[in-house]
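Undergrad: sequence below, structure please.
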Amino acid sequence: MFKANFWKLIQSFLNFLKQLLIAHWRSLLVLLIGVYLPLQVFGLLALEVWENEGGFSWDELILLAIHTTSHSQLDVVAVTLTKLGSVWTVFPIVSGIALVFLIYRRWRSLAYLLTTALGSTIINRTVKIIMHRVRPQIWESPSPEFDYAFPSGHAMTSMTLVAALVILTWGSPWVVPILIFGSVFVVAIAWTRLYLGVHFPSDILAGWMVSVAWAIGVSLLIKPHLTKAIAVNDDDTLDENETSLSPEETHSLNEN
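TA: The predicted structure is shown next:
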């Protein structure tokens, strides 16, 4: 009798688990590919840098290969272009987008954008202080940097901006051009940091990984993509989803 009831309990649980996985398989897949795997890569990079400040053997090899292309005119291009990936350049862009969200009462999108941008900056500064990896000193850079290197702030800033914009425009016609131009922008900023000799490639890769994980992780909590399921012409429903908490969020707030 006990065995029969116990087996029924197991079957009931397995049936529930199956339904749960079917209902949430997309979120679980995003969590695995978009958060867990990037954090795993970042963790491996951070561990190697922690144990050996010189990092990986391919760090210096890639830098030297890029340095063979150095030219005075390219120096000017790199020094100018790299400024586009700085916080001081991205901040006005984020502020402009945030202002648009504020005017049109897109609270959820605004909360996601600000949380992602501010959190990325805090993560970068914190990890740099913890890891205290010195900058490459292979050649004299035309635009030297003097703070810590790991992870790259420019790589994180550019990737966070593009990743956030992709998530915010997911399901709309804007996502394709943002993916294309955003990818070019991210790679271009990374090239400038390597060309100028102010970052190791592992700094860049680490910055990309933690930025992707952070942007996607925050999106799973704030869910700015809730509005993508709403019809374009259903403005009232769109506003309600942007300006109101979901039932789950309201329930969690009441419990606290």
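Undergrad: can we go C-alpha only for contacts and neighbour counts from here?
TA: Will do.
Undergrad: relative to residue 191, how far out is residue 133?
TA: 20 Å (Cα to Cα, to the nearest Å).
Undergrad: can you tell me the SS state at residue 137?
TA: coil (DSSP: H, G, I helix; E, B strand; the rest coil).
Undergrad: what sits against residue 223?
TA: 108, 112 (Cα atoms under 8 Å, 6 or more residues apart in numbering).
Undergrad: so residue 197, which of the three states?
TA: From three-state DSSP, the assignment for residue 197 is coil.
Undergrad: residue contacts, the residue nearest to it when sequence neighbours are not counted?
TA: Distance criterion Cα to Cα, 6 or more residues apart in numbering; nearest residue to residue 197, sequence neighbours excluded, is residue 141 at 5.8 Å. Residue 141 is in contact with 196-198, counting by Cα under 8 Å, 6+ apart.
Undergrad: here is the second sequence; please produce its structure so I can put it next to the first one:
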Amino acid sequence: MHSRRSTSWALRAPAHWIVWSIVLFAVTIALGFVAKAIPAVRFDGLDAAVNGVNSPLLDAAALLLDRLDHPVVVAGILAVVFVILLFAVGWRRALGTCIVAGAGWLTTLVVKAAVAQPRPSTRDLTHVLDISPATLSYPSGHVVFAAALVTAMAMVSRAGLPRAIVVIVGTLFVLAVAWSRLYVGVHYGTDVVGGVLNGVAGAVLVAGLWNLVTQGRRRTR
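TA: Below you'll find the predicted structure:
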């Protein structure tokens, strides 16, 4: 006899997920256009200030986190998350969590194309690392993935201490990724803020769609 945990498809998305998705994406894109039009809003110089406090250890950490949005790395992280959640919440919700994190991350391609913010120059950096970003600046795709992953994990976590741990550890992870993008000098301050907004928006949207698509399966069971 299957337990409720192992047969459940649903993730804990907000009740009004469509509204939340629209609002969050609207704020994300609006912030991008405002920052593009008004340089002062971009927190110019924040990357140089963060980069100014450097060390070999910080270099290693930033370069390690720089790999975070490579497709192979993302696939590896999601595979590990799936295996862990497989034993905790069952394969259905584990699969849903990975789809929410991965597809939520991919929504950044739409926001990047819409805003089309060029990368900041590295000429003001005192400590230049060998980083060659290939995509547009706003929002940070690394931060989008981190925020989408943490949001998805929070949606599948049990209420109480487990979810609190996920939120606290996840917040530290997102902050570390945001720091790393400023440290290597390839993003403005608004890029990492927009990355958090985009990541949460993408996760909420995909989670709502996941629940909608799997609703019929839940009823038949």
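Undergrad: looking at structure 2, which helix is longest?
TA: helix 189-213 (DSSP state H).
Undergrad: residues near the residue mapped onto residue 112 of structure 1 from structure 2, how many?
TA: Correspondence of residue 112 of structure 1 to structure 2, assessed by TM-score structural alignment: residue 96. Residue 96 of structure 2 is flanked by 22 other residues according to other Cα atoms under 10 Å.
Undergrad: and the helix or strand hosting residue 96 of structure 2 with helix 189-213, angle?
TA: Assigned by DSSP states H and E, residue 96 of structure 2 falls within helix 91-106. Interaxial angle of helix 91-106 of structure 2 relative to helix 189-213 (axes from the mean of the first three to the mean of the last three Cα atoms, to 10 degrees): 140 degrees.
Undergrad: what is the mean deviation of the helix or strand following helix 91-106 of structure 2 from its aligned residues in structure 1?
TA: Following helix 91-106 of structure 2 in sequence order, the next helix or strand is helix 108-115 (DSSP H and E). In this overlay with structure 1, the average offset of helix 108-115 of structure 2 from its partner residues is 3.1 Å by mean Cα distance after the TM-score superposition for structure 1.
Undergrad: how far does helix 108-115 of structure 2 sit from the chain's center?
TA: When distances are taken as Cα atoms, centre = their mean, to the nearest Å, helix 108-115 of structure 2 is centred 14 Å away from the chain's centroid.
Undergrad: cool, and stretch 113-127 of structure 1?
TA: Counting by Cα atoms, centre = their mean, stretch 113-127 of structure 1 is centred 10 Å from the centre of its parent chain.
Undergrad: quick one: map residue 59 of structure 2 onto structure 1.
TA: Checking TM-score structural alignment: residue 59 of structure 2 goes with residue 75.
Undergrad: how much space between its match and residue 145 of structure 1?
TA: Taken as Cα to Cα, the span from residue 75 of structure 1 to residue 145 of structure 1 is 15 Å.
Undergrad: same check on residue 189 of structure 1?
TA: Using Cα to Cα, residue 189 of structure 1 is found at 15 Å from residue 145 of structure 1.
Undergrad: who has more neighbours out of those two?
TA: Each of residue 189 of structure 1 and residue 145 has its neighbours counted (other Cα under 10 Å); residue 189 has more, 25 against 15.
Undergrad: host element of the aligned residue in structure 2 for the more buried one?
TA: Under the alignment (TM-score structural alignment), residue 189 of structure 1 pairs with residue 177 of structure 2. In the assignment (DSSP H and E), residue 177 of structure 2 maps to helix 161-183.
Undergrad: follow-up on the earlier one: out of the contacts of residue 141 of structure 1, give me the one that has the most neighbours.
TA: residue 198 (28 neighbours).
Undergrad: for the equivalent of it over in structure 2, list the residues it contacts.
TA: Residue pairing (TM-score structural alignment): residue 198 of structure 1 is matched to residue 186 of structure 2. Counting by Cα under 8 Å, 6+ apart, residue 186 of structure 2 touches 47, 119-122, 131, 133, 137.
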